[in-house]
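Peer 1: Sequence and computational prediction follow.
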Amino acid sequence: MRSHTRVHTRGSGQAGRAVALVADVLALVIALWILLYLLEANQGNGLVDFIHDAASWLAGWSYDLFTFSREWVQVVVGYGTAAVTYIVIGHAVAGWLYRR
């Protein structure tokens, strides 16, 4: 029975790491878009366009949550809210899986 518990714990730990990794990657994509925006990256570039599209999809629920008169603040807060949420929730779920 003890070996079964170890397997279950190991599986939960691996699942926790996977959830944390996914949350980090999602937040990284959003943070990369914020950085590219602030650095005024060429939005005609294919990679910049891809990152923008991915970040816009990931942050679609949070982008217009607050409105600001300055566009750069809107981008940082709108996208940043999503990035922080993914990290907080993702790592909370990962921690829960680690403890299982």
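Peer 2: In hand now; what should we look at? Numbering: from 1, shown residues only.

Peer 1: C-alpha from now on. contacts and neighbour counts both.
Peer 2: OK.

Peer 1: Work out for me the element the most centrally placed residue in the chain sits within.
Peer 2: In the chain, the residue lying closest to the centroid (CA atoms, centre = their mean) is Ala27, at 2.4 Å. Using DSSP states H and E, the element containing Ala27 is helix 2-38.

Peer 1: coming back round to it: residues touching the residue nearest to the centre of the chain, list them.
Peer 2: Counting by CA atoms under 8 Å, 6 or more residues apart in numbering, Ala27 touches Ala82, Ala83, Val84, Tyr86, Ile87.

Peer 1: One more to weigh against that first structure:
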Amino acid sequence: MNTYLNASLRNQSCPAPTNDGVIPLFSICRCLLFIQSGRDCVAQQYASATTSVENAASAIARSKDIEWTGNAAEWFRSTLDRTAYTIRMLADDMETTQRLSMGA
């Protein structure tokens, strides 16, 4: 991410003060540009990952309805349960990351 930010912001010039002498907020410190760019990146990735998590959870729910017995079926359902747990943990971590990035 730093490479992208450095390349995209390295040569940006800061805006000149307005007629009343006020300097626009983002011209004071380029850090604010980096913060907003980082927040935008996190928000975009969060939206994409949320869609993937929802799709995976839906597929797991549908897979549980398969009528199947035996050792392979038990192993399959156990794997689905572990995967569903991992997905829930990922969703929680994504939510925390999103919340923290917006408050920085």
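Peer 2: Looks like it came in fine. This is a predicted model, so every value here is computed, not measured.

Peer 1: about what we covered before: in the helix holding Ala27 of the first structure, what's buried?
Peer 2: Within helix 2-38 of the first structure, the residues that count as buried by 16 or more other CA atoms under 10 Å are 9, 12-13, 15-17, 19-24, 26-34, 36-37.

Peer 1: related to what we said a few turns ago, which one of the contacts of Ala27 of the first structure sits closest to Arg2 of the first structure?
Peer 2: Using CA to CA, Ile87 is the member of the contacts of Ala27 of the first structure that sits closest to Arg2 of the first structure, with 33.1 Å.

Peer 1: what do we get in the second structure for the closest one?
Peer 2: For Ile87 of the first structure, the aligned position in the second structure is Ala91, judged by TM-score structural alignment.

Peer 1: how deep is that match tucked in, by neighbour count?
Peer 2: 17 (other CA atoms under 10 Å).

Peer 1: Please identify the helix or strand for it.
Peer 2: helix 71-103.

Peer 1: Show me what that helix is packed up against.
Peer 2: helix 30-63 (3 or more CA pairs under 8 Å, 6 or more residues apart in numbering; DSSP states H and E).

Peer 1: Report the distance from the helix it packs on to the chain centre.
Peer 2: When distances are taken as CA atoms, centre = their mean, to the nearest Å, helix 30-63 of the second structure is centred 3 Å away from the chain's centroid.

Peer 1: and Leu58 of the first structure, how many neighbours does it have?
Peer 2: 19.

Peer 1: Let me know whether it touches Leu26 as I believe.
Peer 2: Yes. Contact criterion CA atoms under 8 Å: Leu58 of the first structure and Leu26 qualify, at 7.5 Å.

Peer 1: Okay then, goodbye and thanks.
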